[in-house]
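*Asks:* sequence-free structure coming up:
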């Protein structure tokens, strides 16, 4: 009978273990975690954006992501608020199948109210990836926002993480160097009296060309040449033309369709800064690039809209036309001890 009793005991233990790890966890302490059989990491890939997301039952999502031209970041996205503002303890825990391993304290992260209560970048972002890749669970623990006595805990499961992570890395390699917001209004600056493109400015144009050649929804360019007020007005008008043409020539050389580009030049007529200082003149020696994209809706403050209404627009298509309108303007200390995590 003792053998039978041992067998029943083991069976009960296995049944309990299965209940714990094979079903979504919402414990009395408010833990939110995917079970072993429903833990998934999904990857959305494009040349504009890479995202790796993990559904956490009864909580929401954890997302690692990077947009073209931007820094990578991790976010927790709850369906409803779960944790109050403040500091959450970040801990790397061994999974249930590694009972002999020890937890590793990773410090603290800031919790804020809103749709994205946790946003992590930099070294902490990389540490999260490292711990999950190593098969560790990662938990965020903080008092719940609604004032309950027990802490709320959000746990990231490492199950099925590695396969998704490889797809995520493959996506990162293919990301464009910039996004549309970064290039839709660009200023290219020139040395005094020169139409020669500097190395940094060529890099800007290279990035613009890479983006435009990849995005079929880009419709048209408006390239406007300008100078400071040094020298004669007639010479400055000619110089602004050469600058605009130098920019257009490089873009076309990089594969941008010449048919999409309208170039104009204005000499010293439209300064964006005072010509009485060296710094102001540096800003005025420029070619501005404005890119239009099909279906793009720009969201700007009303005062910015008023400024841009005065910019040379699509209707002003004559190269070299001296326009009467004004162009577009340039323009923790005191942390609690990790040992007190259970009381957070």
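*Replies:* The structure has been received and is ready for your questions. Just so we're clear, the structure is a prediction, and the values are computed from it rather than from any experiment.
*Asks:* drop to CA atoms for contacts and neighbour counts, all remaining ones
*Replies:* Will do.
*Asks:* residue 51 versus residue 44, what's the distance?
*Replies:* Per Cα to Cα, to the nearest Å, residue 44 is found 5 Å from residue 51.
*Asks:* those helices in the stretch 101-250 of the chain, which residues are they?
*Replies:* 122-133, 161-174, 180-183, 199-214, 233-253 (DSSP state H, counting those that start in this stretch).
*Asks:* would you mind giving those as JSON lines with mean neighbour count and distance to residue 95 added?
*Replies:* Below are those laid out as JSON lines (neighbours: other Cα atoms under 10 Å; distance: least, Cα to Cα, whole Å):
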{"stretch": "helix 122-133", "mean neighbour count": "16", "distance to residue 95": "10"}
{"stretch": "helix 161-174", "mean neighbour count": "16", "distance to residue 95": "13"}
{"stretch": "helix 180-183", "mean neighbour count": "15", "distance to residue 95": "42"}
{"stretch": "helix 199-214", "mean neighbour count": "16", "distance to residue 95": "43"}
{"stretch": "helix 233-253", "mean neighbour count": "20", "distance to residue 95": "53"}
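*Asks:* closest to residue 113 out of those helices?
*Replies:* helix 122-133 (20.2 Å; Cα to Cα).
*Asks:* now residue 236. Nearest residue, chain neighbours left out?
*Replies:* In this structure, residue 236 finds its nearest non-sequential neighbour in residue 267, 4.8 Å apart by Cα to Cα, 6 or more residues apart in numbering.
*Asks:* let's bring in a second one:
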């Protein structure tokens, strides 16, 4: 594993061997090693590592359920005009660093793209330091006491729900014309939903409603809707959801969500909706 991380860090550093290519700081500061204390918080819906940079704000590695891990920077006061980040060797290992990558401003913080965020995590695992560029300031952050907190973060990631509360709240399974069986992709999505339900103690019930377009007879459509709702419920049960939590209903073509006079509308009407009923308390983020 260590050899793999070393190769990954060599790839990162190969982008720029000496000096800065994307930032030109006027002041260089180094965070004292005894001030480098990453703190971990996490549960089944969010994993986070946070580093207090004192007067320079906070650096975070955040992985919410249903979304990719990203690096965030939150300034202590005001927003810098430009923020970028690079990985670098420790001073005693030479002056090598990666190309600095700009963070995108969003509301009151900055964030790094998904791919580079994962590369930063790999670089930290391999012992590389981090350079955070805030306008004309370069803040160099040593990588010390990293392994124990990083292990907790990765264990948290492995146990994350595949969906957030928002993503799981209202799921829809659409059917192509003439489709009878669920596709492997649809089954996988339903299994993710079941996993979410098993992790969220606030879920009380799942309402599974079958709908069709208006092609065919009213009774025939009602039967198709019933069969499709039963198929979806069966997958959820097989994935571990108690049958007592699932309420199945068939509506046929009675409640179209789009115009049945068009192909596109009929495609939207052939569906099974799954609505999650949660206890009315503070929601899991």
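*Replies:* That came in fine, so what should we check first? Bear in mind that the values here come from a model prediction, so they are computed numbers and not experimental data.
*Asks:* TM-score of the superposed pair?
*Replies:* Taking TM-score structural alignment, normalised by the length of structure 2 as the basis, the two superposed chains have a TM-score of 0.81; 259 aligned residues with a Cα RMSD of 2.5 Å.
*Asks:* residue 90 of structure 1 is nearest to which of the helices of the stretch 101-250 of structure 1?
*Replies:* Closest approach to residue 90 of structure 1 among these (Cα to Cα): helix 122-133, 9.5 Å.
*Asks:* quick check: which element contains the residue nearest in space to the middle of structure 2?
*Replies:* Central residue of structure 2 (Cα atoms, centre = their mean): residue 67, 1.3 Å from the mean position. Assigned by DSSP states H and E, residue 67 of structure 2 belongs to no helix or strand.
*Asks:* now the counterpart of it in structure 1. Nearest residue, chain neighbours left out?
*Replies:* Aligned by TM-score structural alignment, residue 67 of structure 2 pairs with residue 70 of structure 1. Leaving aside its sequence neighbours, residue 70 of structure 1 sits nearest to residue 178 (Cα to Cα, 6+ apart; 7.6 Å).
*Asks:* got it, and residue 64 of structure 2?
*Replies:* residue 46 (4.3 Å).
*Asks:* residue 252 of structure 1 now?
*Replies:* residue 258 (5.9 Å).
*Asks:* and the aligned partner of the one you found in structure 2, how many residues sit next to it?
*Replies:* Here residue 258 of structure 1 is matched to residue 243 in structure 2, going by TM-score structural alignment. Residues near residue 243 of structure 2, counting by other Cα atoms under 10 Å, number 15.
*Asks:* the one 3 residues further on too?
*Replies:* Under the neighbour criterion other Cα under 10 Å, residue 246 of structure 2 is assigned a count of 19.
*Asks:* you'd agree it is up against residue 203?
*Replies:* No: with contact defined as Cα atoms under 8 Å, residue 246 of structure 2 does not reach residue 203; the gap is 11.0 Å.
*Asks:* which residues are in contact with stretch 7-24 of structure 1?
*Replies:* Contact partners of stretch 7-24 of structure 1, identified using Cα atoms under 8 Å, 6 or more residues apart in numbering, comprise 32-38, 57, 96.
*Asks:* list the contacts for the residue lying closest to residue 248 of structure 2 once chain neighbours are set aside?
*Replies:* Closest residue to residue 248 of structure 2 apart from its sequence neighbours, by Cα to Cα, 6+ apart: residue 208 at 4.8 Å. By Cα under 8 Å, 6+ apart, residue 208 of structure 2 lies in contact with 229, 232-233, 246-249, 272-275.
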